[in-house]
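[1] predicted structure and sequence below. I'll ask about it afterward.
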Amino acid sequence: MYRRQYLFVYGTLLQDCNNEMSQFLQKHAEIVGHGYFCGKLYDVDEFPGAILSEDFSKKVYGNIYKLSNPELVFKVLDEYEGIGAEQTDLDLFKRVKVEAFTEAGHTLKTWVYIYNLPTNQLRLIPSGRYI
């Protein structure tokens, strides 16, 4: 079912965050490198939330991973990101496929956790970088 799956991370799952979940991801994935996707990054509270954008000047920066065990990784991370067995409009995040760009200029189809609630009361992070 899962073949060569990639995951783009931009927040608490970043390699440099060095928390339990980022360490879990590093054990079950190989870092491809740094990259970005077209979107906007917001300060939600103690974590960021990104939304997609069609404006190519708006970018969210992060790490791209190639997953060694996608089924396990998605099971654990979906729960961590507040996604139930079936994704709903009430979930904090949703997992979607996006086109991400590597530092080397390559394009990859990656999964990413997108913020699923309104952003009008949130502070935009103009740099597109969480850390």
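    Structure's in. What do you need? Numbers count the residues shown, from 1 in each chain.

[2] can we go C-alpha only for contacts and neighbour counts from here?
    Noted.

[3] tell me how many other residues surround the spatially closest residue to residue 52 that is not a sequence neighbour.
    Of all residues not flanking residue 52 in the chain, residue 39 sits nearest, at 4.1 Å (C-alpha to C-alpha, 6 or more residues apart in numbering). The number of residues packed near residue 39 is 19, by other C-alpha atoms under 10 Å.

[4] below is structure B, check it against A:
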Amino acid sequence: MRNYLFVYGTLKRGGSRHWILQDFPFLGRAKAKGFVLYDLGPYPAMVYGDGLVYGEVYDVPEEVLRDLDWVEGVPVLYRRELIKVVFEDGFSLKAWAYIYNGNVKGFPRIESGEWREKTFYFPS
């Protein structure tokens, strides 16, 4: 069985954690319908909702998913679920995605469905 992974935050190309996926096949950009993104500051939160979330799909081995579960704080911060994603050419498949478990109240919704990583500077 293939393990497809839909990423929408720090794991995307150019993101601070993309190095984890850089050696695995990039299958293309895709969108997930029925979800909303929230900006939590250093990373986004994808939750069920009335929007679209845009991201990237990778083909990864099972052991990488297990490692990413730890990185993403499963099962406390996020949970991993199989969801339907649709590529730009209309092809769809089921891919794993990390769904946020916390409360998004008070955080800004990302209306575009596309998260861009910011650089944070912390005073020393």
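    The structure has been received and is ready for your questions. Small disclaimer: the values here were computed from a predicted structure and weren't measured.

[5] for the aligned partner of residue 66 of the second structure in the first structure, which three-state class applies?
    In the first structure, the residue paired with residue 66 of the second structure is residue 75, using TM-score structural alignment. When classified by DSSP: H, G, I helix; E, B strand; the rest coil, residue 75 of the first structure comes out as helix.

[6] gap between residue 75 of the first structure and residue 11 of the first structure?
    As judged by C-alpha to C-alpha, to the nearest Å, residue 75 of the first structure and residue 11 of the first structure stand 18 Å apart.

[7] between those two, which has more neighbouring residues?
    Using other C-alpha under 10 Å as the criterion, residue 75 of the first structure and residue 11 rank with residue 11 on top: 24 against 13.

[8] residue in the first structure paired with residue 82 of the second structure?
    Aligned by TM-score structural alignment, residue 82 of the second structure pairs with residue 97 of the first structure.

[9] which ones are touching that match?
    Residues in contact with residue 97 of the first structure, defined by C-alpha atoms under 8 Å, 6 or more residues apart in numbering, are 109, 110, 111, 112.

[10] in a strand, the residue nearest to residue 52 of the first structure, correct?
    Yes: counting by three-state DSSP, residue 39 of the first structure is located in a strand.

[11] pretty sure it is touching residue 60, no?
    Yes: Residue 39 of the first structure is within contact range of residue 60, at 5.5 Å (criterion: C-alpha atoms under 8 Å).

[12] understood, closing this out.
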